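Visitor: I would like the atomic coordinates for the input below:
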Amino acid sequence: MYYIGVDLGTSAAKLLLMDEKGAILNIVSKEYPLFFPKPGWAEQNPEDWMRAVRAGIPELVSGIDRADIAGIGCGGQMHGLVVLDESDRVIRPAILWNDGRTQVETEYLNREIGRERLAALTGNIAFAGFTAPKLLWMRKQEPENFTRIRRIMLPKDYINYCLTGVHATDYSDASGMLLLDVCNKRWSEEMLRICGVAPEQLPRLYESYEAIGTLRPVMAEALGLPETVRVAAGAGDNAAAAIGCGVVGQGGCNISLGTSGTIFLSSERFRADSGNALHSFVHADGGWHFMGCMLSAASCNKWWMDEILRTREYSGEQAGITEERLGRNHVYYLPYLMGERAPHNDPDARSCFIGMTMDTGRETMTQAVLEGVAFGLRDSLEAAKKLGVCPSSSMLCGGGAKSPIWRRILANILNIRLTIPETEQGPGYGGAILAAVACGAYPSVRAAAAALVHVTGTVEPDPLIAARYEEKYRNYRSLYPALRDIFPRL
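Guide: This next block holds a predicted model:
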């Protein structure tokens, strides 16, 4: 049997076809536009996501006996607000995870409702990217649209709704809405009241590996698939990526160098971060996890290469960053292109370079970008250490993980061993694994991950390089506090 995994990303829908032994038979990617209506805003049209999926699946399964396609699972960008009216029409473009317009609403939740109260209700405090502040913003700024809302969902849930007609979400993705009581896996009645949301507007909750339904006849015909294809509830992209890397159960760690950057720490029990730097979310294996998320990771390098250097020769630009240069760079880069989430929770934060001299060249600044992202991930690792969570190794996935020198930089700045999975498809592969479990091919997510996920190599930190980076990290940590009060004036 075959399983389709969908990675509903910020720039494209990446679809893969997996057989029951975990082999990837085909990969198709379909891009769609991203809109920035105002500085700090980010939106997409949900219809564009579905058009990409509808165009991609027939291409993905070309040449395959479609009667053998058993399931579909989706890992999707988190936090995005998708709202439909009573006729199932999209009311407005989706407000995305990296949108920073909700600073007023976020401050209201954290200060007026209170961080302690929010943490008691949801396990988390408010961040600008979360869904609840977006609902408050919409209620205030677009009241006519707000009153038309009949269904509230997250990006990958819109795909699932179009496929099955079932209004559903999973616990991992719902964890990032600030509407879920994460510890008890149920909607928080008080948070719904605060946001002016009725329970019937929200989707039914499922574990990520549960089937929510099968394909609607009209969708089966459009995709050329059997109506019997089961659709798994799926997961938020980071939880799905962790499944795709085999990070399940107690004590696992996964680092993702995607558009955003995350450190993901799995656990079999719920814990909240009293320091509020890390999110406490449900994991797609049925347990929980801590997660530190920086808003701009590989997207920093993409911005630097595409917009500033105006080149697509990514590996060529990194070729001059040799081993002896590591830990000796005098230029620093703050990776706050879209503000920052963990650990600062500051939508006003902005990117900058500091430390340039007359001999600073493009290689030095390219290295600074790679190091700045790694330093940002180190911030989340330090927050985890304060909770007594001290991983000595981690899986590594995401587009940025394909860079050998970036892997070396990251291993030494974090001073942990990095393990590279054989399959680097992250959320898409995780989505396919969840589909396989939903179809009964494996008894649990843990069993599926053990059977299907394999590693291809490791990157060990070098004690001398890691020691040099310790001093550099101390300098890096002093930069944001020094600039924090300046950012809002920019």
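Visitor: Please count neighbours and contacts with C-alpha atoms only from this point.
Guide: Will do.
Visitor: Tell me the spacing between the nearest residue to residue 223 once chain neighbours are set aside and residue 221.
Guide: Setting aside the residues directly before and after it, residue 223 is nearest to residue 58 in space (C-alpha to C-alpha, 6 or more residues apart in numbering), at 5.8 Å. Distance of residue 58 to residue 221, computed by C-alpha to C-alpha, to the nearest Å: 11 Å.
Visitor: Please identify which of those two sits among more neighbours.
Guide: residue 58 (16 against 12; other C-alpha atoms under 10 Å).
Visitor: element containing the more buried one?
Guide: If you go by DSSP states H and E, residue 58 is part of helix 46-60.
Visitor: before we move on, what about residue 14?
Guide: Residue 14 belongs to strand 12-19, assigned by DSSP H and E.
Visitor: Beyond that strand, next helix or strand please.
Guide: Past strand 12-19, the next helix or strand by DSSP H and E is strand 24-31.
Visitor: contact partners of that next one?
Guide: The contact list for strand 24-31 (C-alpha atoms under 8 Å, 6 or more residues apart in numbering) reads 11-19, 52-53, 55-57, 59-61.
Visitor: can you pull the buried residues of that strand?
Guide: 24, 27-30 (16 or more other C-alpha atoms under 10 Å).
Visitor: how close does the residue in the chain sticking out farthest from the centre sit to residue 331?
Guide: The C-alpha centroid of the chain is most remote from residue 358, which lies 38.3 Å away (C-alpha atoms, centre = their mean). Distance of residue 358 to residue 331, given as C-alpha to C-alpha: 12 Å.
Visitor: Another sequence for comparison is provided below:
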Amino acid sequence: MICVAVDLGTTNIKAAAYTESLQRVALVQKGVVYRRTENQVEFDAEDYFETVFDMICGVAKAAIPAEKKERLHIVLTGQAESFVLLDRHMASLGNAVSWMDMRAGAECISIREHFPEQSGFEITGEPAPSPAWPAAKLLWFRRNTPELFAKIRYVLLVKDYVQYRLTGALAGEVSTRGFTYFFDINKKTYWSEMLQFCGISESKLPPLVPCGTVLGEIRPSLCRRIPRCIGAVVNTGVLDHFAGAAGMGITGPGIAGESAGTVLSLTAFVKKPDYHLPTSYHLGLIPDRYMLFSCCDNGGICYDWFKANFIPDMGFAEIEQRLKLRKVEQDLLFFPYIAGTNAPDFEVAGAGIFCGFDFRHDRIDFARAVMESTGFLLRRNIQAIRERGDRLERLISSGGGAASPFWCQLKADICGITIEVPEETEMVCRGAAMVGLVAEGIFPSLERASESGPLKTVPYHPESREQYEKKYSEFERLLTYYKEIKRREGETG
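Guide: Below is the predicted model:
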């Protein structure tokens, strides 16, 4: 049996093949193409699925010797908030809508006005609504495209959609529901009052199932197209950040997983939510525990944006080599909330701001300010976790940003915490494969699966924290000033 882990990512889709001993034997990936118009970000759902299936075929061919045939266990992981609207014929009603789409700012305000944030927090596990989430966007469709809205038969998150296309089964895996703002994490059901407000009946949503549910066999017509395959089942898997935590072996206190990818996030296991602190809570892989999840929609996406638009002629390595020769510019700051703000600083809309620059500064200095801003976001989220009373002594970091030694050291210095980077880079796919191998009975638990192949890591210890203390204080001052401006704007309309 070969376990194929598919990461339905925002920037890239990845598929990796693993043996029953958790050895990775193949990996393929491909970028996602978006259609952007003003504050709307969409992608073609059909193209997305075809890319996923082609990658499953490619990784199976690469992993299975030509003279053999194998059964596949396909496990899905990936993003949550992006969704597809289907009509009664199960055809998509236009493009899929990305979580990066910010069209629903006004609708998010309406939700805040109708539902007190604290009560919403205690129901959904989310400290505040966000225009990134389906609840606000569905309300936008209801208000702005009533004819299309009337045709909706199903609302499927992107992982639900891929599951359906592979198997014909409708299922809503619970770890992704918390990112909709219409899921009750305590009752483990959809939040009916929010659905009613958005105009969507529960019958238009997929039935809820636990993480790691085996949905059944892949459609025969698809199975015949996969090279060297004698049968395949599809597993709902789990949210990408939680799969990454499993892949890193994070199941106990004192340690958290950092995702240093398109978005910045922290993941840790906790016994119960604490609704006094602005971090989000979700159902996850261990039945008697919650997943504490602090996520900023801004992270690597800010650096990718900056590089693409201002330093397209340099590679990442060259930029970092030049940065090593520069001192820390205390005056130059970047306020990184381009895609809105999330934990622990929830606002309806954000902004990108450079400040403190003069004629001395060039684009390399600006690149450093963007990279530093990710460290500041990480530090704010570490502080929020510690304010719960939870120990947090070290981080294990994965994702594209973790491949940069310069960036890892910079974050360790800013946060004053040891950051460990596994030599194995694909933690999300590894964790998803572990979920599949447990479902197959090859391992009795995720802990045992993790113990079967302990990770080798490269540590980054804090070395020069003092040079960032003043700069971080300035970042906090700017954030406080910005929040006050947003508050006054809200009062004056």
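Visitor: against structure 2, where does the strand holding residue 14 of structure 1 fall?
Guide: Alignment note (TM-score structural alignment): strand 12-19 of structure 1 is matched to residues 12-19 of structure 2.
Visitor: what's the neighbour count on the equivalent of residue 111 of structure 2 over in structure 1?
Guide: Under the alignment (TM-score structural alignment), residue 111 of structure 2 maps onto residue 109 of structure 1. When neighbours are counted by other C-alpha under 10 Å, residue 109 of structure 1 registers 22.
Visitor: Confirm residue 109 of structure 1 sits in a helix?
Guide: Yes - judged by DSSP: H, G, I helix; E, B strand; the rest coil, residue 109 of structure 1 forms part of a helix.
Visitor: Could you find the closest non-adjacent residue to it?
Guide: residue 126 (6.4 Å).
Visitor: check contacts around the aligned residue in structure 2 for residue 99 of structure 1.
Guide: Taking TM-score structural alignment for the superposition, residue 99 of structure 1 sits opposite residue 101 in structure 2. Shown in contact with residue 101 of structure 2 (C-alpha under 8 Å, 6+ apart): 39-42, 131-132.
Visitor: Shared with structure 1, which of those?
Guide: Counting by both residues aligned by TM-score structural alignment, their matches' C-alpha atoms under 8 Å, the contacts of residue 101 of structure 2 that remain in contact in structure 1 are 39-42, 131-132.
Visitor: quick one, helices of the stretch 1-150 of structure 1?
Guide: For the stretch 1-150 of structure 1, the helices defined by DSSP state H, counting those that start in this stretch cover 46-60, 103-107, 115-122, 131-141, 143-147.
Visitor: closest one to residue 306 of structure 1 among these?
Guide: Closest to residue 306 of structure 1 of the helices of the stretch 1-150 of structure 1, according to C-alpha to C-alpha: helix 46-60, at 23.5 Å.
Visitor: what about the closest one, how far off from structure 2?
Guide: Once fitted to structure 2, helix 46-60 of structure 1 is off its aligned match by 1.4 Å on average (mean C-alpha distance after the TM-score superposition for structure 1).
Visitor: so that helix aligns onto which residues of structure 2?
Guide: Using TM-score structural alignment, helix 46-60 of structure 1 corresponds to residues 45-59 of structure 2.
Visitor: got a list of contacts for the matching stretch?
Guide: Identification of contacts with stretch 45-59 of structure 2 by C-alpha under 8 Å, 6+ apart yields 4, 6, 8, 13-17, 26-30, 32, 84, 92, 95-96, 162, 165, 225-227.
Visitor: Emit the ChimeraX select command for whichever of these are buried.
Guide: Applying 16+ other C-alpha under 10 Å to the contacts of stretch 45-59 of structure 2, the buried members can be selected in ChimeraX as follows:
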select :4,6,8,13,14,15,16,17,26,27,29,32,84,92,95,96,162,165,226,227
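Visitor: Surely residue 248 of structure 2 is in contact with residue 257?
Guide: Yes - the pair residue 248 of structure 2 and residue 257 passes the contact test of C-alpha atoms under 8 Å, sitting 7.3 Å apart.
Visitor: on that earlier part again, give me the buried entries from the contacts of residue 101 of structure 2.
Guide: Buried members of the contacts of residue 101 of structure 2, scored by 16+ other C-alpha under 10 Å, are 40-42, 131-132.
Visitor: So which of the residues you listed is the closest to residue 465 of structure 2?
Guide: The closest of these, once distances to residue 465 of structure 2 are taken by C-alpha to C-alpha, is residue 132, at 33.8 Å.
Visitor: Quick check: closest non-adjacent residue to the corresponding residue of structure 1 for that closest one.
Guide: Under the alignment (TM-score structural alignment), residue 132 of structure 2 pairs with residue 129 in structure 1. Sequence neighbours aside, residue 97 is the residue nearest to residue 129 of structure 1 in space, at 4.7 Å (criterion: C-alpha to C-alpha, 6+ apart).
Visitor: burial measure for the one you found, as a count.
Guide: 24.
Visitor: what does the one 5 residues further on give?
Guide: Residue neighbour count, defined by other C-alpha under 10 Å, stands at 24 for residue 102 of structure 1.
Visitor: which residues does it contact?
Guide: 128-129, 133-134, 137.
Visitor: let's see it at 10 Å
Guide: With contact set as C-alpha atoms under 10 Å, 6 or more residues apart in numbering, residue 102 of structure 1 has these partners: 40-41, 108, 127-138, 347.
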